[in-house]
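*Asks:* What would the 3D arrangement of this be:
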Amino acid sequence: MKKHMLPLYSAAALLLASTLAVAQPADLVRKAQAGDAQAQLDLGQMYVEGRGVAQNDEKAAQWFGLAAAQGNALSQSNLGLMYDQGRGVAKNDVEAVKWYRLSAAQGEANGQFNLGVMYEDGRGVEQSDQEAIKWYRLAAAQNLLDAQYNLGLMYVSGRGVEQSDKEAAKWFGITAAKGHDSGQVNLAVMYATGRGVPLNEKEAARLLGLAAEQGNATAQVNLGTMFEEGRGVKRSLSQAYFWYALAAAQDLEDTESLRDEAAQKLKPAERAALDKKISAWKPKTTNR
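*Replies:* Below you'll find the predicted structure:
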């Protein structure tokens, strides 16, 4: 495979509300103003997403802050992320770490994961792969996919742990089975190269297909390569062009040349039909 064999992924977790708000905004406001921490969390989440209210990061941060001050663990993680990203508040890594740590100490998986990211990156704290691993493990034990995925990356690179392709493949496999597209890509790489698992190009192509259908550009270009070379799948220039074109549409580096080279080998009518399919294509969504 030609591109992006082991893409790194180490970003803060998404803002996640513990429960989706079902009340009308006015009802939530009344509860939130009365000091209901769950209502404050839900209202903050609504402002983050612009769901039922006009999107407003400043108001989101204010409501997360009120709930966080009452000890609401998920609000603490969300407030930390607002400081982490400078959304609604001035960006402040030290303040982000403060709130992540309070959340993590209560066992909140998102707070644990985000704190791990800060240690891995050395933002707001002294860089420590060992501390990153510690917090990733705690979050992974609660089945947080991004934490499980990051553990796989740490084992691939041997950061904070003894390097182990077998352990990396285990963690990528856990996330891949749950629909994590980057986990699927990296596990595919392991199968395509025989790292940590038996060499199996058919399984590699299958996993790339799952991630490509979700819109993962790295998976799309690698799947295109599998089709172009007939590795794990029946050789198909039309399928190679299809996946190269989708990856190129996302501006993935070097994919335009791969797309154009494949296009030159197709008949005009075949390419026109494929371009029509490409224009209508939409990624599949998962429940993760």
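
*Asks:* Going by C-alpha atoms from here, please, whenever you check contacts or count neighbours.
*Replies:* OK.

*Asks:* Can you get me a residue count around residue 252?
*Replies:* Using other CA atoms under 10 Å, the number of residues around residue 252 comes to 17.

*Asks:* didn't it look like it was pressed against residue 219?
*Replies:* No. If you go by CA atoms under 8 Å, residue 252 and residue 219 don't touch, sitting 10.8 Å apart.

*Asks:* which residues in the stretch 1-150 of the chain form helices?
*Replies:* 25-33, 37-49, 57-69, 73-85, 93-105, 109-121, 129-140, 145-157 (DSSP state H, counting those that start in this stretch).

*Asks:* can you list these in TSV and add distance to residue 269 and mean neighbour count?
*Replies:* Compiled in TSV, these are given as follows (distance: least, CA to CA, whole Å; neighbours: other CA atoms under 10 Å):
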stretch	distance to residue 269	mean neighbour count
helix 25-33	53	16
helix 37-49	43	25
helix 57-69	49	23
helix 73-85	48	28
helix 93-105	55	22
helix 109-121	49	28
helix 129-140	50	22
helix 145-157	42	25
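
*Asks:* of all those helices, which lies closest to residue 185?
*Replies:* Residue 185 sits nearest to helix 145-157 of all those, at 11.1 Å, using CA to CA.

*Asks:* List the neighbours of the closest one that are in contact with it.
*Replies:* Helix 145-157 is contacted by residues 8-10, 13, 113, 133, 136-137, 139-140, 160-165, 167-172, 174-175, 180, 183 when judged by CA atoms under 8 Å, 6 or more residues apart in numbering.

*Asks:* another one to check against the first:
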Amino acid sequence: MDASWFLEGALKGNDKAQYHLGICYAEGLGVEKSYKRAAGWFSKSARQGHVKATYELALCYRYGDGVSKSYTKCRRLLQSASRKGSLPALEDLAVAHLKGKLGLEPNASAAVPLLIKAADRGSKRAMTWVGLMYAEGRYGMLQDDEKAEWYLLRSAREYKEGSQVGKEIRAGARALFKLAQRFAEGRGVKQNYEKAIDWYSRASIKGYSPAFYELGMCYIKGLGHGLDQSDSAAVEWYARASEEGHAKAQFKLGLFYLKGRSMPKDEFMATEWFMEAAEQGDPDAQVK
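*Replies:* Predicted coordinates:
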């Protein structure tokens, strides 16, 4: 994509060309990067109703890119874009109400309907939020296992193939992990260790340390079809979780070193891991 491709159309008032020219200036594609010019072209396009340009202009006002920062203008543009079908704008508004961003006070009653609307439109992030809210009965939501499973399962399916964006990876992994927990504990679903292990494994692929720990526990207990009890496999998962700072895994790993279970006995390493876990507040490690 090059700015020269869009300049003629933009000058003639074509909203799509104006939007793409704004992107070129924002990213320095074929022109010298200029947030001011980007915002100017986004503004021209947005005035003609271009949804993506409206959202991009909202971001300009949010971060002060090429314009004076203004949360009021940002919110107004996000509302306009969301009414026209922009899912990112709807997500941003929901999170702003939920967490008290963009000059707003935290307001769960305003955020929840927006999150549900975003989830129903296909937002992976919103599916995860809504599923967790139903699962945990948070933000004024009544705890509802069936609805929690429905949203988390949808979210997990969307995330199965894996996003490359850090925040999305963690959000997706958390959804996968929560779904695994429900199958492991039989909360709202029929208890099924094989499905639990499958979803824990999917979460582990995304580097989610709680999933490492739970897989270690599964190997200790020998849960699931085809998953035999294995101390050595458990140690591997505990070690991975420990390196990521998981306190319970650090304590478990310390016990293996202390007892020489599935590894050479090493009291020094045991103490090191107990101290790591204790520093993070693990109650079992603190009494060792």
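
*Asks:* still on that earlier bit, show me just the buried residues among the contacts of helix 145-157 of structure 1.
*Replies:* 10, 13, 113, 133, 136-137, 139-140, 160, 164-165, 167-172, 174-175, 180, 183 (16 or more other CA atoms under 10 Å).

*Asks:* wait, what's in contact with the corresponding residue of structure 2 for residue 102 of structure 1?
*Replies:* Applying TM-score structural alignment, one finds that residue 102 of structure 1 aligns to residue 80 in structure 2. Taking CA under 8 Å, 6+ apart, we find residue 80 of structure 2 in contact with residue 54.

*Asks:* Roughly how far does residue 80 of structure 2 sit from residue 235 of structure 2?
*Replies:* Taking CA to CA, to the nearest Å as the measure, residue 80 of structure 2 falls 53 Å from residue 235 of structure 2.

*Asks:* what do you get for residue 110 of structure 2?
*Replies:* Distance from residue 110 of structure 2 to residue 235 of structure 2, by CA to CA: 46 Å.

*Asks:* try residue 11 of structure 2
*Replies:* 65 Å.

*Asks:* in terms of contact, does residue 240 of structure 2 touch residue 207 like I think?
*Replies:* No. In this structure, residue 240 of structure 2 is not within contact of residue 207 by CA under 8 Å, at 9.2 Å.

*Asks:* Which one's more surrounded, the two?
*Replies:* residue 240 (20 against 17).

*Asks:* Enumerate every residue touching the residue lying closest to that one once chain neighbours are set aside.
*Replies:* Nearest residue to residue 240 of structure 2 in three dimensions, chain neighbours excluded: residue 212, at 6.6 Å (CA to CA, 6 or more residues apart in numbering). Residues near residue 212 of structure 2 by CA under 8 Å, 6+ apart: 200, 204, 237, 238, 240, 241.

*Asks:* how does it look with 6 Å?
*Replies:* 204, 237, 241 (CA atoms under 6 Å, 6 or more residues apart in numbering).

*Asks:* Show me the contact partners of the helix or strand where the last one lies.
*Replies:* Pointing back at residue 241 of structure 2 there. Per DSSP states H and E: residue 241 of structure 2 is located in helix 231-243. Contacting residues not belonging to helix 231-243 of structure 2 are listed as 209, 212, 213, 216, 219, 220, 249, 250, 262 [CA under 6 Å, 6+ apart].

*Asks:* what would the residues you listed look like in JSON lines with distance to residue 285 of structure 2?
*Replies:* Shown next, in JSON lines, are the contacts of helix 231-243 of structure 2 (distance: CA to CA, whole Å):
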{"residue": "209", "distance to residue 285 of structure 2": "19"}
{"residue": "212", "distance to residue 285 of structure 2": "19"}
{"residue": "213", "distance to residue 285 of structure 2": "16"}
{"residue": "216", "distance to residue 285 of structure 2": "18"}
{"residue": "219", "distance to residue 285 of structure 2": "22"}
{"residue": "220", "distance to residue 285 of structure 2": "19"}
{"residue": "249", "distance to residue 285 of structure 2": "11"}
{"residue": "250", "distance to residue 285 of structure 2": "9"}
{"residue": "262", "distance to residue 285 of structure 2": "20"}
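
*Asks:* To what extent is residue 72 of structure 1 buried, counted in neighbours?
*Replies:* Neighbours around residue 72 of structure 1, by other CA under 10 Å: 21.

*Asks:* before we move on, what about residue 126 of structure 1?
*Replies:* Residue 126 of structure 1: 12 surrounding residues under other CA under 10 Å.

*Asks:* Looking at structure 2, which helix is longest?
*Replies:* Using DSSP state H to define each element, structure 2 has its longest helix at helix 166-185.

*Asks:* Where in structure 1 does the helix or strand just after that one fall?
*Replies:* For helix 166-185 of structure 2, the following helix or strand on the C-terminal side (DSSP H and E) is helix 193-205. Following TM-score structural alignment, the aligned partner range for helix 193-205 of structure 2 in structure 1 is 201-213.

*Asks:* how big's the offset between that stretch and structure 2?
*Replies:* Once fitted to structure 2, stretch 201-213 of structure 1 is off its aligned match by 1.3 Å on average (mean CA distance after the TM-score superposition for structure 1).

*Asks:* For that stretch, report the contacting residues that lie outside it.
*Replies:* By CA under 6 Å, 6+ apart, stretch 201-213 of structure 1 touches 181, 184, 185, 188, 191, 192, 219, 220, 223, 232, 283, 284.

*Asks:* Repeat that for stretch 165-181 of structure 1.
*Replies:* 145, 148, 149, 152, 155, 156, 183, 184, 187, 195, 196, 211.

*Asks:* try stretch 40-55 of structure 1
*Replies:* Contacts for stretch 40-55 of structure 1 (CA under 6 Å, 6+ apart): 21, 32, 56, 57, 60, 63, 64, 67, 75.

*Asks:* Just give me the residue closest to the centre of structure 2.
*Replies:* Most central in structure 2 under CA atoms, centre = their mean is residue 171, positioned 2.2 Å from the mean C-alpha point.
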